[in-house]
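S.K.: sharing a sequence plus its predicted fold:
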Amino acid sequence: MEIIMAVLAGILFTTAVYNLLQKQMLRIIIGTALLSHGAHLFILTMGELKRGAPPILSEEVEQYTDPLPQALILTSIVISFGITSLLLVLAYRASKKNGTDNMEQLRGNEYE
């Protein structure tokens, strides 16, 4: 299972980097979202996918699951949602003001 998760995280990282190198703002924002999802899967994979009881101390339970990866991922999801929404609002405002979402035109370079 860890191999599948690692391959999926690698695919997400690859597509994120590809989208980050594009010229349209919306693709760049999608790339940042994919990058954060790849990081979530990477954190979950590095935390080892163990099965066990909830982390509540009890006498009869021998193996517990580690709650730290899930807590880190939940915090990261909230932060990435805020960043994505901020980037979408900024991209909307920039495209409304300038009439384009192309990064080359927004920099002042000629685009053909």
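M.R.: Done, it's in.
S.K.: use CA for all of it now, contacts and neighbours both
M.R.: Will do.
S.K.: now do the contacts for residue 84.
M.R.: Residues near residue 84 by Cα atoms under 8 Å, 6 or more residues apart in numbering: 29, 32, 33.
S.K.: if you set the cut-off to 10 Å instead, what comes out?
M.R.: Contact analysis of residue 84 by Cα atoms under 10 Å, 6 or more residues apart in numbering lists 29, 30, 32, 33, 36, 78, 90.
S.K.: this is the other structure I want to compare:
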Amino acid sequence: MVIPYVVVIILFSLGIYTVISKKNLIKMVIGFTIVESSLILLLILIGYKPSGTAPILDRQYEIVVDPIPQALALTTIIIGGSVTAVMLALVIKIYKRYGTLNVDELRKLRG
């Protein structure tokens, strides 16, 4: 099944395009979040096996799902949420101090 991987590539490309092309800091944070979501989806797709079960030690199954990508996806969700919150807090501080979220105007203030 190639379609889910194509969706990951499209989401990743959309996020990178948003980060590169947009001048508003909020839109850039949204782009970073889209990139993060595509990477989480990739981790989930790597660990998925059709008709796979959880790897429990007391039972014998032929097809088991790898738990490492699931753990990495959960860790990525937690860390990504924290990083997004910090980025948004910095954006709020920048807006309160300079009164703008436009990257070009902030570069002009540098000096």
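M.R.: Noted; the coordinates are in hand. The shown structure was predicted, so the numbers you read here are calculated from the model rather than taken from an experiment.
S.K.: so the residue nearest the centre of the first structure, which state does it fall into?
M.R.: Central residue of the first structure (Cα atoms, centre = their mean): residue 36, 1.3 Å from the mean position. Assigned with DSSP: H, G, I helix; E, B strand; the rest coil, residue 36 of the first structure falls in the helix class.
S.K.: so what corresponds to it in the second structure?
M.R.: Under the alignment (TM-score structural alignment), residue 36 of the first structure pairs with residue 36 of the second structure.
S.K.: host element of the residue nearest to that match when sequence neighbours are not counted?
M.R.: Leaving out its chain neighbours, the residue that sits closest to residue 36 of the second structure by Cα to Cα, 6 or more residues apart in numbering is residue 80, at 6.9 Å. Assigned by DSSP states H and E, residue 80 of the second structure falls within helix 67-98.
S.K.: in the superposed pair, what's the mean gap between that helix and the first structure?
M.R.: Here the mean offset of helix 67-98 of the second structure against the first structure after fitting is 0.5 Å, by mean Cα distance after the TM-score superposition for the first structure.
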